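J.: Build me a model from this:
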Amino acid sequence: MKHTLAAALAAVAVVAGGVFVAAPASALPAGTEVVGGEKAPSTTWAVQLEASGGTIPSGYVSNCTGEQINASWIVTARHCIDGIGAMNVYHSNSTTNRGTAVAVDRVSAAPAGDIALVHLRSTYTLSTYAPLDLTAAAKSSGTGVIQGYGLRANAQQSDGLYQATVSLTGATRDAYSGKAQHVTGVTGASNHGDSGGPLLVNGKVVAVCSTGDSADPGANTTAGSNYALLSQSSSWIRSTAGL
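T.: Got it, this is the predicted structure:
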């Protein structure tokens, strides 16, 4: 299995011409996201993260998925915040009509694993927040559900949040050598742009999307990937986010 940052699943677009283009996730040409799967039901806490960074004229815009855990904090992958200059959050499940951006005023990397917390400049109250399991360990049997925004198989544009069923196939490592759950696609798989997206087991978020076993699984719905387990930084998540 590959655990390098080169296989990390953030969707990145290189921007030329001296400006950062706030392109919707569905417009980014960097690869696919949830390959196969199905349209996810309305999920208020599954948010879109758009970051910009770099120096003119070779800056970038990147898109990740996050899970809002209370009115002020969102959990995502650490590699989604590395080197960024600014970040906005969108609460729509649509990638073509994302609604109003909510600015981020600070980000924080977890002490272990490919995990980060993103703080909203203004509180944004939801009817429900992401249900977390901060005790889960890697499993070698059973199934889970992954979710994410962005392009789909063979660069097909996505119009919103998609999900897929995956098999839980043992312990592995994430992009920062942290503890991770390996998954193999059943009805679909993750790819570029799915970074920070949730792995749900028994209805709760146990891990966030970190890396893929290959740099580009194309249309392979049974591709494998590695999800950073939240349990390795559970105390930090609770204390930082005030859970």
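
J.: Could you use CA atoms for every contact and neighbour count after this?
T.: Fine.

J.: residues of the host helix or strand of residue 118 that come out buried?
T.: Assigned by DSSP states H and E, residue 118 belongs to strand 116-120. Neighbour counts using 16 or more other C-alpha atoms under 10 Å place 116-120 of strand 116-120 among the buried residues.

J.: Name the single longest strand found in the protein.
T.: strand 162-173 (DSSP state E).

J.: From the contact counts, what lies against it?
T.: Using 3 or more C-alpha pairs under 8 Å, 6 or more residues apart in numbering; DSSP states H and E, the elements in contact with strand 162-173 are strand 38-39, strand 143-148, strand 179-185, strand 188-189, strand 224-229.

J.: Figure out how far the third one is from the centre of its chain.
T.: So the one you mean is strand 179-185. Between the centre of strand 179-185 and the centre of its chain there are 14 Å (C-alpha atoms, centre = their mean, to the nearest Å).

J.: quick one: what helix or strand has the residue nearest to the spatial centre of the chain in it?
T.: With distances taken as C-alpha atoms, centre = their mean, the chain has residue 196 as the residue nearest its mean C-alpha position (2.1 Å). Per DSSP H and E: residue 196 is located in neither a helix nor a strand.

J.: wait, what's in contact with it?
T.: 64-67, 75-78, 80, 115, 208-210 (C-alpha atoms under 8 Å, 6 or more residues apart in numbering).

J.: Can you tell me which of the helices and strands packed on strand 162-173 is most buried?
T.: strand 224-229 (a mean of 32; mean count of other C-alpha atoms under 10 Å).

J.: Make TSV out of the contacts of residue 196 and add neighbour count and distance to residue 143.
T.: Listed next are these as TSV, based on neighbours: other C-alpha atoms under 10 Å; distance: C-alpha to C-alpha, whole Å:
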residue	neighbour count	distance to residue 143
64	31	23
65	30	21
66	34	21
67	27	20
75	28	22
76	30	21
77	35	21
78	25	25
80	29	26
115	32	22
208	33	15
209	37	15
210	37	18
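
J.: List just the nearest of the residues you listed to residue 190.
T.: Proximity of those to residue 190, judged by C-alpha to C-alpha, is greatest for residue 209, which lies at 8.1 Å.

J.: pretty sure that closest one is touching residue 200, no?
T.: No: Residue 209 lies out of contact with residue 200 (C-alpha atoms under 8 Å); the separation is 10.9 Å.

J.: just to revisit the earlier point, now do the longest strand of the chain against strand 143-148, angle only.
T.: With axes from the mean of the first three to the mean of the last three C-alpha atoms, to 10 degrees as the basis, strand 162-173 and strand 143-148 are set at 110 degrees to each other.

J.: Sequence B follows; please return its structure for comparison with A:
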Amino acid sequence: MNSEFHLFLFSVLCVLFSNISASGPSIYRNDSSKHLRIIDGTDADESEYPYVVLLIQTRQGWGRMCTASLISERWGITAAHCKNYFPYGLRVWTKDFNDFGKFRDNSVEIAEMITHPSYRLLIRMKGRHDIIVSNDVALFRLQKTVRLPRYARLSSVDRDTLMGRPAIYIGGGARRIDGFNPLQGALQKGEGVIVPCDTAMKRVSKYVICTASKCSKRAQRIYYGDSGGPLIMDGQVVGVCSYVMEHGTVTSSGYAPVSCYLDWIYSVIHSRDSGEPRTKRRRSRRKLFYKKIKLFYKKRKPYRHG
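T.: Next up, the predicted model:
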């Protein structure tokens, strides 16, 4: 198998490949690169992409786990496999990524994370490493609201109509794979072109947007920590970063197309958000009911015999 496959499932890989040293993070080879974020990328301007955030693990060690996009004051979208880190205390870091001293002031805890009901991850280890992932999309709800200049706009354009068009991808993975991974550092931006998915890419995921590096930037690619980051076209998010495959010097990246999940996204957010006010109204009605009963018995004249 001449292709090299990188799926950003660190918690899963730690179990499956615990005998591999920290200097060799990829499945098929030891990588001497010390960069875990977008390789050969450029610093992204936070003001240009204010909705791109980081998912930070805060229990059992600190680290940048995934990238995500906030789509409203309380909701964000990322890759479903990022939920592996949810039990370890995930917080959303929203801005000032170059200054970890401001992390507490600029971070919010995740209240819940909901993966797509058809999300599947299959790993087979018989002679070769076969990984199949489908519907790698998840929503997360924040403990409190986060106000941003603007939020991510999800594209409804069908993925099959995007072929040949340029796109931008943003990621915030850590910088090093050996020793301590610095938490602070700017988001990285890369450029690619949407291309037809080859057989190897389709074997991993059937419904996916595939991108390739531009000829002038062949070394540019996504890497660990960029999972869940947005693929952006015309100012709208068209995909969520899922996996990457390397064929020699050529790199192909796979993104879950958001247009396929818009109905599910709307239904989840609507059901959760509409449920909270109803609960508050029930409590208010209950309090009013007991208050009326109390007033009734208070005004009622005591019954006297004879």
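
J.: what's the TM between chain one and chain two?
T.: The TM-score (TM-score structural alignment, normalised by the length of the first structure) is 0.76; 219 aligned residues with a C-alpha RMSD of 3.6 Å.

J.: hang on, the earlier thing: what lines up with the residue nearest to the centre of the first structure in the second structure?
T.: Structural alignment (TM-score structural alignment) places residue 196 of the first structure against residue 228 in the second structure.

J.: now the helices: where do they sit in the second structure?
T.: For the second structure, the helices defined by DSSP state H cover 10-16, 199-204, 262-299.

J.: right, so of these, which gets closest to residue 252 of the second structure?
T.: From the helices of the second structure, taking C-alpha to C-alpha, the stretch that ends up closest is helix 199-204, at 7.9 Å.

J.: Okay, buried residues for that closest one please.
T.: Those would be 201-202, 204, for helix 199-204 of the second structure by 16+ other C-alpha under 10 Å.

J.: what's the closest of those residues to residue 192 of the second structure?
T.: Distances from residue 192 of the second structure to the buried residues of helix 199-204 of the second structure, taken by C-alpha to C-alpha, are shortest for residue 201, at 16.2 Å.

J.: if I read this right, that closest one contacts residue 243, doesn't it?
T.: No: with contact defined as C-alpha under 8 Å, residue 201 of the second structure does not reach residue 243; the gap is 9.3 Å.

J.: overlap in contacts of the two?
T.: residue 254.

J.: Residue 74 of the second structure pairs with which position in the first structure?
T.: Per TM-score structural alignment, residue 74 of the second structure is aligned with residue 72.

J.: I should have written residue 50 of the second structure there, sorry.
T.: Superposed on the first structure with TM-score structural alignment, residue 50 of the second structure falls opposite residue 44.

J.: Ok, residue 256 of the second structure next?
T.: Residue 256 of the second structure maps onto residue 228 in the first structure, by TM-score structural alignment.

J.: Who are the contact partners of the residue nearest to its match when sequence neighbours are not counted?
T.: What sits nearest to residue 228 of the first structure in space, not counting adjacent residues and going by C-alpha to C-alpha, 6 or more residues apart in numbering, is residue 180, at 4.3 Å. Counting by C-alpha under 8 Å, 6+ apart, residue 180 of the first structure touches 138, 171-174, 207, 226-229.

J.: do that again at 6 Å, thanks
T.: Going by C-alpha atoms under 6 Å, 6 or more residues apart in numbering, residue 180 of the first structure touches 171-174, 226-229.

J.: Run a quick neighbour tally on residue 269 of the second structure.
T.: 17 (other C-alpha atoms under 10 Å).

J.: aligned partner of it in the first structure?
T.: Using TM-score structural alignment, the equivalent of residue 269 of the second structure in the first structure is residue 241.

J.: residue in the first structure matching residue 187 of the second structure?
T.: Aligning on TM-score structural alignment places residue 187 of the second structure opposite residue 161 in the first structure.

J.: Give the aligned equivalent of residue 37 of the first structure in the second structure.
T.: Counting by TM-score structural alignment, residue 37 of the first structure corresponds to residue 41 in the second structure.

J.: roughly how far is stretch 200-208 of the first structure from the heart of the chain?
T.: The answer for stretch 200-208 of the first structure is 13 Å, by C-alpha atoms, centre = their mean.

J.: what do you get for stretch 88-98 of the first structure?
T.: 14 Å.

J.: From the rest of the structure, what touches that stretch?
T.: The contact list for stretch 88-98 of the first structure (C-alpha under 6 Å, 6+ apart) reads 26, 47-50, 101-104, 159-161.

J.: now for residue 184 of the first structure: what does it line up with in the second structure?
T.: Alignment note (TM-score structural alignment): residue 184 of the first structure maps to residue 212 of the second structure.

J.: got the contact list for its match?
T.: Neighbours of residue 212 of the second structure in contact, by C-alpha under 6 Å, 6+ apart: 192-193, 252.

J.: which of those show up in the first structure as well?
T.: Among the contacts of residue 212 of the second structure, the ones still in contact in the first structure (both residues aligned by TM-score structural alignment, their matches' C-alpha atoms under 6 Å) are 192-193, 252.

J.: With distance to residue 176 of the second structure as extra columns, can I get the residues you listed in a markdown table?
T.: Formatted as a markdown table, those follow (distance: C-alpha to C-alpha, whole Å):
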| residue | distance to residue 176 of the second structure |
| --- | --- |
| 192 | 24 |
| 193 | 27 |
| 252 | 22 |
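
J.: Just give me the closest of those to residue 263 of the second structure.
T.: Among those, and counting by C-alpha to C-alpha, the member closest to residue 263 of the second structure is residue 193, at 26.8 Å.

J.: Could you double-check that that closest one lies in contact with residue 163?
T.: No: taking contacts as C-alpha atoms under 6 Å, residue 193 of the second structure lies outside contact range of residue 163: 8.1 Å.

J.: And these two? Which one has more around it.
T.: residue 193 (19 against 15).

J.: which one is the more buried one nearest to, not counting chain neighbours?
T.: Nearest to residue 193 of the second structure is residue 166, by C-alpha to C-alpha, 6+ apart, at 4.4 Å.

J.: again, but for residue 140 of the first structure
T.: Nearest residue to residue 140 of the first structure, sequence neighbours excluded (C-alpha to C-alpha, 6+ apart): residue 170, at 4.1 Å.

J.: contacting residues for the one you found?
T.: Going by C-alpha under 6 Å, 6+ apart, residue 170 of the first structure touches 138-140, 182.
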